[in-house]
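Got a predicted structure here, sequence first:
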Amino acid sequence: MIVQRAIGFFRSFYVCGALSADEVGQWDLAFNFLMLAAPLTVLGIPGAFGRFLAKYETHGDQKRFLSQTLIACLVLTFASCTSIWLMAETVAEYFFGSTEFKGLVRLLAIGLPVVIFFNFSTSWFSGKRLNRFVFRIQFTQTLFFAVACVASLRLFSVSAKWVVISYLASCLIGVLLAFGYFAVEEETQDAERASDSAMDHTMWRKLLPFAIWVWVGNALENLFSLCDRMLLVNFYPDSGVDVQYLIGQYHTACIFPLLLMSIGAMAASTGMPYLAKDWEEGRQQAVADRMNLMMKAVGMICLAGSVGVLLIAPVLFGDLWKDKFTLGEALLPMALCFCSIGAISTVTQNYVWCIEKAWITSCFVLMGLIVNFVSGYFLVQRMGIEGVVASTLVAHLFVLSAVFIVCIRHGLRIDLGVLLIGIAILGVSAGKTTALFGFLMIAFLCLKSTLIIDARLRTKLIGQLTQRLRLS
């Protein structure tokens, strides 16, 4: 997984270096369009595989389950792609800012089925607990995308269109590989038991409500991450400025911060099974201890990562990118701040899952989306793109505060150290000086007090570090 993310990072770095700022903006909008349209098109049906596939697999209804969900997704995909093709001018105007991009929209309409069924296949194998297949498919897609980007941008024109084509081609490779794995997996499994014909009706009654909630959650998450771009496309006050140029600058500012947010997502997914086990066994204090430790760990990693990125930013944006993204460098501190807050928020939401109130997270994201849009609408008129980024920071801070309040009301005692790390992360938004000061203060507290790390854990960590240094 680390290698896969490293490949994706260097591919992003290469693409930004090769393309102009406005072309980077086109690629950013095209990619976000695919990420929004793919789950919306199929009503979140593949997202329900993790919950329902094991049930129908146990009863011998796996093939019928696959055929019915596949047919439904095919019909929905055809209808959606046809609509996008026919409404290309409208989509181009409101999503890309001009009808001149209707050709790009039609390319996305053609490629959308590939993205949908790439997601379908990975969700299918994940639901069957064949994670080795999922990893191989995703790794192959990531590697092919990186190679195709380098090759196409060198052999053909340097444009966002070829990055889009490379991405769609890599998803197609992933789908073909998934089909091969499906054929192998089908040959090795036992003969399927006879299916009950009543399954046709009962399956959809159980699956659709769950899938719709997944669909709503995905839509809110994607809209939340897309809101700032749409504010720039539709409400930027200066019509003489190329909005895609601004989005390209913003895209480069988010490359490094999004890595920090992915750390929070990985920590949340890894820690959830342990939290759930402790909760089900009645060890609420153990859950609280794990939660505080996870929030502190993710917060300190994000804080240290933010300081490191800010220190090397002049080299990255100046020497390597030749001062092409100076505005992106100026937006970097706020982007690092809101992505770090988002990472902590993702980890904290695990407690909401433990108390079985997962629907609350969707409500928080919806409220955060509203805050993002309303504050961004007013700030973009006064501050331009800086106002849009500031509104995103405010929205993430609102969501984290709301999650904290609910967790505290349901018995989670949040350590003072978590709040101190959060304050230090807020300092990142002001630039490298305050970020470095906050980092040094947290480091001092880690070494000289028990506010961040208690004495027992500190002694254990120092002992492990000393042992590793001796072995090396």
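Cool, the structure landed.

C-alpha only now, for contacts and for neighbours.
Noted.

In contact with Asp242, which residues are there?
Asp22 (Cα atoms under 8 Å, 6 or more residues apart in numbering).

in the stretch 101-250 of the chain, which spans are helices?
102-127, 131-155, 160-188, 199-235, 243-280 (DSSP state H, counting those that start in this stretch).

Can you lay out those as CSV showing distance to Asp319?
Formatted as CSV, the helices of the stretch 101-250 of the chain follow (distance: least, Cα to Cα, whole Å):
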stretch, distance to Asp319
helix 102-127, 32
helix 131-155, 20
helix 160-188, 23
helix 199-235, 27
helix 243-280, 15
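
most neighbours per residue, which of these?
helix 102-127 (a mean of 22; mean count of other Cα atoms under 10 Å).

gap between it and the chain center?
When C-alpha coordinates are averaged (Cα atoms, centre = their mean, to the nearest Å), helix 102-127 and its chain have centres 17 Å apart.

now for that helix, which elements pack on it?
Contact here means 3 or more Cα pairs under 8 Å, 6 or more residues apart in numbering; DSSP states H and E; on that basis helix 102-127 packs against helix 21-41, helix 49-58, helix 62-86, helix 88-91, helix 131-155, helix 160-188.

Go through those helices and name the closest to Val399.
helix 21-41 (20.7 Å; Cα to Cα).

what about versus this one:
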Amino acid sequence: MVAPDWFGWLIFLESDNSVLTYAVAAGVIAIIAFNFVHQLVSSLRQVRVASMMQFVQSVAFTLLGVGWLIRGGDLAGLILSFAVASLIAILPGGWTLAKGWKGLPRSESRFDAPSMWRRLLPYAVALWIMNLLSNLFEMSDRYMILHFTSGGEQMGQAAVGQYHSGRIFPVLLMSLASMIAGVLMPYLAADWESGRREAVVDRIRKVLAALSLVFTLGAAATLWIAPWLFANLLQNRYADGLALMPMAFVFYIWASLVM
């Protein structure tokens, strides 16, 4: 990895912890591979396989992570556990793609690579730029907290922990909305390409109305029970995160509706 000390300072405010930086690099590679296979499977309308991949990733990470922590493992090992869980979760999608590849019909026309790239590259570049900007925006808040909190890396990391504790439940709404969007997109695209534009608009309107209602009720129920959860499960160590949670719910509910 290039410049591990600089990345360690940027991510953790610790330039001398190269092991942790390399573990993060392995985790990034693993999640990129997982997302690639997951998105490809979702685009083929293999909803069950895509859901299975997410389930396997969650269960595998829970088992590996809890097992590692029980043995007294450190943060680097926990990150590597997530990387291994992501690679394990690729197996259902990879097996489905490999099984379906042999059954694909062969095209009788000659493959025109330049024509394909001329059509594909503008869309791909635009999508990459959009993802880059959205990810930078998503990550900027925690890095601003880490680097601009006075008191050194311990205080900065503690402030980030408070911030994340207030986002535990709101982020779940974003994950659920992302999963729903991935499931709906192939069907919306099929209706759009078939000329059923009104059906697409009607379906989107109904989905947005349902999500608004369900997410708002879910947020209200969570805020009602959150004080008890933070007091008993988290032992009142994240009071600042609890105070942040209502604002986080508002932000993530609105962000979920524009995904």
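Great, that's in hand. None of these values were measured; they are calculated from a predicted model.

that older thread, mind putting the helices and strands packed on helix 102-127 of the first structure into JSON lines with distance to Thr361 of the first structure?
Output for these, formatted as JSON lines (distance: least, Cα to Cα, whole Å):
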{"stretch": "helix 21-41", "distance to Thr361 of the first structure": "18"}
{"stretch": "helix 49-58", "distance to Thr361 of the first structure": "18"}
{"stretch": "helix 62-86", "distance to Thr361 of the first structure": "27"}
{"stretch": "helix 88-91", "distance to Thr361 of the first structure": "30"}
{"stretch": "helix 131-155", "distance to Thr361 of the first structure": "26"}
{"stretch": "helix 160-188", "distance to Thr361 of the first structure": "30"}
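
nearest to Ala286 of the first structure, of those helices?
The nearest among these, by Cα to Cα, is helix 49-58 at 26.7 Å.

which position in the second structure aligns with Ala148 of the first structure?
Mapped onto the second structure by TM-score structural alignment, Ala148 of the first structure lines up with Leu64.

Is it correct that its match is in contact with Ile79?
No. Shown here, Leu64 of the second structure and Ile79 do not form a contact pair, counting by Cα atoms under 8 Å, at 10.2 Å.

Distance across stretch 146-165 of the first structure, terminal residue to terminal residue?
Length of stretch 146-165 of the first structure, first residue to last, Cα to Cα, to the nearest Å: 12 Å.

quick one: that stretch to chain centroid distance?
24 Å.

Of all residues in the second structure, which one is nearest the centre?
Ser175 (6.6 Å; Cα atoms, centre = their mean).

what's stretch 26-36 of the first structure in contact with?
95-96, 108, 112, 115, 160-161, 163-164, 219, 222-223, 226, 229, 244, 247-248, 251.

Tell me the gap between that stretch and the middle of its chain.
On Cα atoms, centre = their mean, the centre of stretch 26-36 of the first structure falls 13 Å from that of its chain.

So for it, what gets flagged as buried?
Buried residues in stretch 26-36 of the first structure, counted by 16 or more other Cα atoms under 10 Å: Gln26, Trp27, Asp28, Leu29, Ala30, Phe31, Asn32, Phe33, Leu34, Met35, Leu36.

could you dump those to CSV with distance to Gln62 of the first structure?
Conversion of these to CSV gives the following (distance: Cα to Cα, whole Å):
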residue, distance to Gln62 of the first structure
Gln26, 41
Trp27, 38
Asp28, 38
Leu29, 37
Ala30, 35
Phe31, 33
Asn32, 33
Phe33, 32
Leu34, 29
Met35, 28
Leu36, 28
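
which one of the residues you listed sits closest to Leu208 of the first structure?
Checking the buried residues of stretch 26-36 of the first structure against Leu208 of the first structure with Cα to Cα, the nearest one is Leu36 at 19.5 Å.

Please tell me how far the closest one sits from Phe224 of the first structure.
As judged by Cα to Cα, Leu36 of the first structure and Phe224 of the first structure stand 10 Å apart.
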